[in-house]
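Student: Coordinates only, no sequence provided:
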């Protein structure tokens, strides 16, 4: 972790979860943190605030900051499982976006304590990886491949789109520049790479094909996350939002400043949504890949 306060939070969290600091026992005060880690008072204050936010500690008047007693929760950690935590986290993220997922929020959803959750997952970073792995696992890869590389690539991207459609936060959870090496996600990527292997393409080209196609799906799915977040924040669907601004749109189109846009959007039967944009882009990706494969075969 980069920030000094996060490293201290991680260490104190470890002491609490592993029992070095027991329930009701005082955690280091801000002055003790300053002395032990050599940080500023503002940093020490931030450490204790983060631990309170996670539900691991609480302030007792006249005593100080102490470790939360897990028995104060309505259920004990023994009733929790990693799978249950992940399932609830995915449900929260599906409704409200990834930003809404926190250990404290999950503790409330699970009727438990944040400290109990840390006995099953190390923190949000690991939790998001488990969520992404579970999401990919919902779309099992077929043991038998359809004939032809194009049909295989199309199937692979449709499966990935279904994962993102069901879980819009996946576009934010999965990174190509800093990939999370999760088993089910790597299985999907391996299946895609095999679809274009053996076509006369070199290794660098095969890898670039796989990453660019995965980027296409993720880019198309990025709007899904925005849609979910906007709905959670406002309670208004995209269709309702557009209807509420139809007068503004009509004024802009009738101004004459955007003649091409005005002509195409007012044509009868012209409808565009995220699925139709994905379908159009998918076909163009396959068309372009066909040219590349054709050159390699010749």
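Tutor: Received it, and whenever you're ready, just let me know what you need. Just so it is clear, the structure is predicted and the values come from calculations on it, not from any experiment.
Student: switch to C-alpha atoms for all contacts and neighbour counts from now on
Tutor: OK.
Student: Against which helices or strands is the helix ranked longest in the chain packed?
Tutor: In terms of residue count, the longest helix belonging to the chain (DSSP state H) is helix 203-234. When contacts are defined as 3 or more C-alpha pairs under 8 Å, 6 or more residues apart in numbering; DSSP states H and E, helix 203-234 sits against helix 82-96, helix 149-166, helix 170-173, helix 183-196, helix 274-297.
Student: Include mean neighbour count and distance to residue 247 when you put those into TSV, please.
Tutor: What follows is the helices and strands packed on helix 203-234, written out as TSV (neighbours: other C-alpha atoms under 10 Å; distance: least, C-alpha to C-alpha, whole Å):
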stretch	mean neighbour count	distance to residue 247
helix 82-96	19	29
helix 149-166	18	30
helix 170-173	20	32
helix 183-196	18	44
helix 274-297	13	23
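Student: Tell me which of the ones you listed approaches residue 240 most closely.
Tutor: helix 274-297 (15.7 Å; C-alpha to C-alpha).
Student: The closest one vs helix 203-234, what angle?
Tutor: 180 degrees (axes from the mean of the first three to the mean of the last three C-alpha atoms, to 10 degrees).
Student: try this one side by side with the last:
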């Protein structure tokens, strides 16, 4: 039951980061969620209790229903279920403080690169000790995972275009390419072969899998194609040549990326009847 309830909370977090639910908006009723998710009401009530406990929702002053809190967007960007493999296990971990740590780490990486991001610099920015941060973050690898997922939370999968699987994958991977170009450190932090993808990275993978499902019925084959394409985009971003474009020309690295993407999808097409 706990895992299903955590999935419900994760879905609410996704909707918050996507702007579908905003501070002050009412949550659907427990019965509506149960009907939508096809789960028991008791599981939903467990999820609603978790939403309140983690600061994502609160009861209205008149006692009618739950509403999204003002701090929910910051918490949702880094929320993890209690049994998530990379989550802090300390009872004193505060979701809002964790969001501040992750946001500060991202700001440092955006400004000066990933190599300059350290617990010491984060502590200096937040005017806190490293030992306080360690209560919320289990080392650099865990922090990079949280940073990557928070970055993906800011860029949910695009609207599906008209067209077949190829048109959908093209728009998704061009979207990811622009994400990596805007944040060069992100390609180093994300990993699409981790045993359990974080929620917002998973949303991109699910988008690609759904595009391929009508033409690639075998789930293991779909998963391999999705991972191959995502890691092509990531790998290309990790090797940006950053050569300046001539006047009136596209940037060389983007031209190379687009050419490679088309050849990759040509290969996918040969596997599809």
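Tutor: Looks like it came in fine. Everything quoted here is computed from the prediction, not taken from an experiment.
Student: TM-score of the superposition?
Tutor: Put the two chains on top of each other and the TM-score (TM-score structural alignment, normalised by the length of structure 2) is 0.57; 180 aligned residues with a C-alpha RMSD of 3.0 Å.
Student: With distance to residue 207 of structure 1 added, can I get the helices and strands packed on helix 203-234 of structure 1 in JSON lines?
Tutor: Converted to JSON lines, these look like this (distance: least, C-alpha to C-alpha, whole Å):
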{"stretch": "helix 82-96", "distance to residue 207 of structure 1": "30"}
{"stretch": "helix 149-166", "distance to residue 207 of structure 1": "14"}
{"stretch": "helix 170-173", "distance to residue 207 of structure 1": "20"}
{"stretch": "helix 183-196", "distance to residue 207 of structure 1": "7"}
{"stretch": "helix 274-297", "distance to residue 207 of structure 1": "13"}
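Student: Just the buried positions in the host helix or strand of residue 5 of structure 1, please.
Tutor: Assigned by DSSP states H and E, residue 5 of structure 1 falls within helix 4-17. Of all the residues in helix 4-17 of structure 1, those buried under the rule 16 or more other C-alpha atoms under 10 Å are 5, 8, 9, 10, 12, 13, 14, 16, 17.
Student: Now do the helices in the stretch 1-150 of structure 2.
Tutor: 2-17, 30-37, 41-53, 72-76, 95-112, 119-126, 130-134, 139-153 (DSSP state H, counting those that start in this stretch).
Student: what's the most buried one of those helices?
Tutor: Sort those by mean neighbour count, taking mean count of other C-alpha atoms under 10 Å, and helix 72-76 sits at the top with a mean of 24.
Student: Go through the buried residues of helix 4-17 of structure 1 and name the one nearest residue 286 of structure 1.
Tutor: Residue 286 of structure 1 has its nearest neighbour among the buried residues of helix 4-17 of structure 1 in residue 10, at 46.0 Å by C-alpha to C-alpha.
Student: What separation do you get for the closest one and residue 99 of structure 1?
Tutor: Going from residue 10 of structure 1 to residue 99 of structure 1 by C-alpha to C-alpha, to the nearest Å gives 20 Å.
Student: With residue 183 of structure 1 instead?
Tutor: Note on residue 183 of structure 1: its distance to residue 99 of structure 1, by C-alpha to C-alpha, is 24 Å.
Student: Map residue 286 of structure 1 onto structure 2.
Tutor: Under the alignment (TM-score structural alignment), residue 286 of structure 1 pairs with residue 265 in structure 2.
Student: show me the contacts for that match.
Tutor: Contact analysis of residue 265 of structure 2 by C-alpha atoms under 8 Å, 6 or more residues apart in numbering lists residue 166.
Student: do the same with residue 139 of structure 2
Tutor: Contact partners of residue 139 of structure 2, counting by C-alpha under 8 Å, 6+ apart, are absent.
Student: Repeat that for residue 118 of structure 1.
Tutor: For residue 118 of structure 1, the contact set (C-alpha under 8 Å, 6+ apart) comprises residue 17.
Student: Translate it into the numbering of structure 2.
Tutor: Superposed on structure 2 with TM-score structural alignment, residue 118 of structure 1 falls opposite residue 134.
Student: Tell me the spacing between the residue nearest to the spatial centre of structure 2 and residue 98 of structure 2.
Tutor: With distances taken as C-alpha atoms, centre = their mean, residue 200 lies nearest the centre of structure 2, 2.2 Å away. Separation of residue 200 of structure 2 from residue 98 of structure 2 (C-alpha to C-alpha): 17 Å.
Student: cool, residue 116 of structure 2 as well?
Tutor: With C-alpha to C-alpha as the criterion, residue 116 of structure 2 and residue 98 of structure 2 are 20 Å apart.
Student: try residue 43 of structure 2
Tutor: Going from residue 43 of structure 2 to residue 98 of structure 2 by C-alpha to C-alpha gives 27 Å.
Student: now the buried residues of helix 4-17 of structure 1 as CSV including distance to residue 166 of structure 1?
Tutor: Shown next, in CSV, are those (distance: C-alpha to C-alpha, whole Å):
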residue, distance to residue 166 of structure 1
5, 36
8, 37
9, 34
10, 33
12, 37
13, 33
14, 34
16, 36
17, 33
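Student: For those, work out which two are farthest apart.
Tutor: Greatest spatial distance among the buried residues of helix 4-17 of structure 1 (C-alpha to C-alpha): 5 and 17, at 18.1 Å.
Student: so what corresponds to residue 97 of structure 2 in structure 1?
Tutor: When structure 1 is aligned by TM-score structural alignment, residue 97 of structure 2 is paired with residue 81.
Student: I'm done for today, thanks for sticking with me.
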